[in-house]
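Need a 3D model of the sequence below.
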Amino acid sequence: MPYMRTRDGIEIFYKDWGSGQPIVFSHGWPLSSDDWDAQMLFFLNQDYRVIAHDRRGHGRSIQTAEGHDMDHYADDLAALTALLDLKNAVHVGHSTGGGEVVRYLARHGEGRAAKAALISAVPPLMVRTAANPNGLPKQLFDGMQAQLAANRPKFYRDLADGPFYGYNRPGTKSSQAIVDNWWRQGMMGGAKAHYDGIVAFSQTDFTADLKKINLPVLVMHGDDDQIVPYADSGPLSAKLLKNGTLKTYKGFPHGMPTTEAATINADLLAFIR
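Next up is the predicted model:
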C-alpha cells in the first residue's frame, strides 16, 4: 500500500488509481478515503485519475498525537500533490475535507489546480462568534468531544444511524451496511486525531481563504444537512468565492455523496467537464 512521509515524519496512506486528469478527494471527519468509494470508482470508469488519502490520524495513516489542524491538513495535501506531481487537478472535499481544500488552495496557491468542489463543507465558519452570530454554539462541539471521550463507539454509531445520513427523519429507512461502514472507518482512526479534529472543523474561520481563491468552485449542499447547517455554510461560501457556483439539493443530508451518489456524481462530472 502506498504511503507518503510528511515533513514532520507522519506516514499518510493514499490511493492513486488510473490515468488522465487527476481528481483529488479529501474526506470528512472522522472517516477515511474509503468514504469516496462511490466517487472514485465512478470517475475511474470515466477515464480520470482518482486520488484520495487518509488524513493524518485517520484511517490507515499514522495515529499521531500532533498536527490536527487545518494548516497541517492543507500542508499534507500539498505534499501529496507535489509527490505525485499533479497538474490541472480537480479538488473535491466533503465536510471537513472541504475546509482542507479551501485552506490548501489559499495557503499553497492554485498552480497545480484547475477547479474545486465543496460538498456539505464546513466553511466559512461553523461556531457562533460575534462576527458569526448565526453559527452553532461552542457548547455543541464541546459536547461532541465529551461524547467521544466517554464512549467513542456508541457516539459514532449514533451519529451514523441518525443525523449524518438523515436516518433520524420520519419515513427514512436506515441502511445498516452504510452505518456499519461509517463506524468501521471512524474506529480505524485515532481518538486523539478525532477529538482535536472537532475543534479544527468547527472553529477554523475560512472567510479570508475563500476570498483568495480565483478558480471555479462548485459549492454543493443539501438543505436538510443536520451536521453543517445549510444557511450558514454553502450560500455564504459561494458569495465569498470570486468564481463560486452554489447548487442546493432539496432534502439531501450531510452524507449525500453516499446516499445520493448517482446525483452527486453526475453533477460533479458535468462541472469537471
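
contacts, neighbours, all on C-alpha from now
Fine.

Tell me the spacing between the most far-flung residue of the chain relative to its centre and P30.
Most distant residue from the mean C-alpha position of the chain: G171, 27.4 Å away (CA atoms, centre = their mean). For G171, the distance to P30 equals 27 Å [CA to CA, to the nearest Å].

End to end on stretch 154-165, go ahead and measure it.
End-to-end distance (CA to CA), stretch 154-165: 16 Å.

If you count neighbours, what's buried in it?
Counting neighbours by 16 or more other CA atoms under 10 Å, one finds that the buried residues in stretch 154-165 are F155, Y156, R157, L159, A160, D161, G162, P163, F164, Y165.

Over to stretch 193-211?
Neighbour counts using 16+ other CA under 10 Å place 193-207, 209-211 of stretch 193-211 among the buried residues.

Helices of the stretch 1-150 of the chain, start to end?
Under the criterion DSSP state H, counting those that start in this stretch, helices of the stretch 1-150 of the chain are mapped to 37-44, 70-83, 96-108, 138-160.

Point out the most buried one among those helices.
Mean neighbour counts were compared across the helices of the stretch 1-150 of the chain using mean count of other CA atoms under 10 Å; the top stretch is helix 96-108, at a mean of 25.

Report the angle between that one and helix 70-83.
70 degrees (axes from the mean of the first three to the mean of the last three CA atoms, to 10 degrees).

hmm, back to that, closest one to M220 among the helices of the stretch 1-150 of the chain?
Across these, M220 has its closest neighbour in helix 96-108 (10.4 Å, CA to CA).

ok, and what's touching the closest one?
Helix 96-108 is contacted from outside by 25-29, 70-71, 73-75, 77-78, 91-93, 116-123, 201, 206, 209-210, 212-213, using CA atoms under 8 Å, 6 or more residues apart in numbering.

Now the second one, please; I'll put the structures next to each other:
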Amino acid sequence: MATITAGDGTTIFYKDWGPEDAQPVMFHHGWPLSADDWDSQMLFFLSHGYRVIAHDRRGHGRSDQTDAGNDMDTYASDVALIAQTLDLRHAIHIGHSTGGGEVARYAARAEPGRIGGAVLIGAVPPVMVQSSTNPGGIPMKVFDEFRAALSRNRAQFYLDVPSGPFYGFNRDGVEVNQGLIDNWWRQAMSGGAKAHFDCIAAFSETDFTEDLKAISVPVLFLHGEDDQIVPFENSTKKAIKLVRNTTLKTYPGLSHGLFATHPELVNADLLAFIRDL
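Below you'll find the model as predicted:
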C-alpha cells in the first residue's frame, strides 16, 4: 500500500497507476469519501496513456484518522507533499465538491511547474455558507444539521445522503443505482468520524475567493444543473468570475454526483479539456 508521511506524522494513502513519464492527472475526492470514488475516471485515463494519482484525504479512507489538521491549508499541504514526493510536473488536478476546494487552494500556492491545469466539478468555491457578504449562501443551520446527524447516527446519515440528494435519486423518474449508494456508504464509513465532523466546517466555511483569483493555469468548471448539495448559483456561477482563464460546462438535470452517474459524459469532457491544454 503506497503511503507518504506528512510533517505531523499523519500517514496519507494514495494510488499511483501508469507510466511515471506520462502526463499526470491527480484526482481529489469529495466529503466524506475516498480515492475509490474516482475508479471510473482513473481507469479511463489510464487506458488513454495517462499517469493517474488519487489520495485519501487525511481522516478519510485508508489514511490516518486524524483529530487535528482537518482544514484546507493542511489538506493543500498534503497534496503538495504528494506532488513533491512523486515529482509530478504540469499535472492536471481534478477535484469534486470538497476536493474542488482543495484543488483551488493547492493551485493558488503550487510550486512553479507542478500544475498544468485544474478541473472543479460541483465544487464548493468560492464559499458555501450564508453570511453578510454571501447572502445567497446556504444557512449555517443546514451544516449544523449535518453535524448533528453525523454525531447521532453516522451510519444512517451516510445512507440517507447518497440515497437522496447526492445522486438525485430523490427526483421523480430517476433510476436508483443501489451499487452507487452502497459504495458511497462503504467509503464514508471507512473514514474517521472526528475528521469528517471537522471537515464540514472546512468545506462550508472556507472562503476561496483569493485562491481563485491567484490561479494562473486554465480551469474547467463542470456542474450539474440539478445539484442539490452544492447549488450552481451559489458556487460555480460566482467562481467563474474570479478565475482569469476559465471554461464552463453545465449538465441539465444532472446531480452533484454526476461523474459517477454519467461517467461517459464527464470523462469525455475531461479528456477533451486535457488534450487541448
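
Can you pull the TM-score for these?
TM-score of the superposed chains, computed with TM-score structural alignment, normalised by the length of the first structure, equals 0.99; 273 aligned residues with a CA RMSD of 0.7 Å.

So what does the residue farthest from the centre of the first structure match up with in the second structure?
Under the alignment (TM-score structural alignment), G171 of the first structure pairs with G173 of the second structure.

Distance check, its match against N70 of the second structure.
From G173 of the second structure across to N70 of the second structure, the span is 38 Å (CA to CA).

Likewise for F232 of the second structure?
According to CA to CA, F232 of the second structure stands 25 Å off from N70 of the second structure.

What of K241 of the second structure?
28 Å.

try S190 of the second structure
From S190 of the second structure to N70 of the second structure the distance is 16 Å (CA to CA).

Which one of those two is surrounded by more residues?
N70 (22 against 17; other CA atoms under 10 Å).

tell me the contacts of the equivalent of the more buried one over in the first structure?
Counting by TM-score structural alignment, N70 of the second structure lines up with H68 in the first structure. By CA under 8 Å, 6+ apart, the residues touching H68 of the first structure are R56, G57, A193, D196, G197, A200.

V124 of the second structure too?
Shown in contact with V124 of the second structure (CA under 8 Å, 6+ apart): S97, T98, G100, G101, F203, S204, V230, S235, T236.

Likewise for H196 of the second structure?
W31, P32, G59, H60.

For the residue opposite the last one in the first structure once aligned, grab the count of nearby residues.
Under the alignment (TM-score structural alignment), H60 of the second structure pairs with H58 of the first structure. Using other CA under 10 Å as the criterion, H58 of the first structure is surrounded by 29 other residues.

quick one: H58 of the first structure and S32 touch, right?
Yes - counting by CA atoms under 8 Å, S32 is a contact partner of H58 of the first structure at 6.1 Å.

hey, what's in contact with both of those two?
Contact criterion CA under 8 Å, 6+ apart; residues shared by H58 of the first structure and S32: G186.

ok, now how distant is G189 of the first structure from S174 of the first structure?
As defined by CA to CA, G189 of the first structure lies at a distance of 24 Å from S174 of the first structure.

How about R273 of the first structure?
In this structure, R273 of the first structure and S174 of the first structure are 34 Å apart, going by CA to CA.

Compare the two and say which one has the larger neighbour count.
S174 (16 against 5).

Which residue, neighbours along the chain excluded, lies closest to that one?
The shortest distance from S174 of the first structure to any non-neighbouring residue, by CA to CA, 6 or more residues apart in numbering, is to Y167 (5.2 Å).

which ones are touching that neighbour?
Y167 of the first structure touches D161, K173, S174, counting by CA under 8 Å, 6+ apart.

for T6 of the first structure, same thing?
Counting by CA under 8 Å, 6+ apart, T6 of the first structure touches I12, D76, A79.

if you set the cut-off to 10 Å instead, what comes out?
Contacts for T6 of the first structure (CA atoms under 10 Å, 6 or more residues apart in numbering) come out as I12, R56, H72, D75, D76, L77, A78, A79, L80.

V217 of the first structure too?
Applying CA under 10 Å, 6+ apart to V217 of the first structure gives the contacts 90-92, 102, 114-118, 210, 237-238, 241-246, 271.

Go again with 7 Å.
By CA atoms under 7 Å, 6 or more residues apart in numbering, the contact set of V217 of the first structure is K115, A116, A117, N243, G244, T245.

Kindly indicate which of those lies nearest A261 of the first structure.
A117 (14.7 Å).

Show me what the closest one aligns to in the second structure.
Alignment note (TM-score structural alignment): A117 of the first structure maps to V119 of the second structure.

Do I have it right that that match meets H93?
Yes - here V119 of the second structure reaches H93: they are 6.3 Å apart, a contact under CA atoms under 7 Å.

Spatially central residue in the first structure, please.
G97 (2.4 Å).

And that residue, how far from T245 of the first structure?
Distance, G97 of the first structure to T245 of the first structure, using CA to CA: 18 Å.

Likewise for L136 of the first structure?
Here L136 of the first structure is placed at a distance of 24 Å from T245 of the first structure (CA to CA).

what about the strands in the stretch 151-273 of the first structure?
217-222, 244-249 (DSSP state E, counting those that start in this stretch).

Out of these, flag the one nearest N265 of the first structure.
For the strands of the stretch 151-273 of the first structure, proximity to N265 of the first structure was assessed by CA to CA; strand 217-222 is nearest, at 11.4 Å.

I23 of the first structure: neighbour count?
As a burial measure, I23 of the first structure scores 26 neighbours (other CA under 10 Å).

Pretty sure it sits against V50.
Yes - in this structure I23 of the first structure lies within contact range of V50 using CA under 7 Å: 5.0 Å.

I'd like the distance between the residue lying closest to H58 of the first structure once chain neighbours are set aside and H72 of the first structure.
Closest residue to H58 of the first structure apart from its sequence neighbours, by CA to CA, 6+ apart: G189 at 4.0 Å. G189 of the first structure sits 17 Å away from H72 of the first structure, going by CA to CA.

distance between the ends of stretch 210-227 of the second structure?
Chord length of stretch 210-227 of the second structure, first to last residue, is 24 Å (CA to CA).

again, but for stretch 42-53 of the first structure
17 Å.

Kindly state which residue of the first structure is aligned to E205 of the second structure.
Aligned partner of E205 of the second structure by TM-score structural alignment: Q203.
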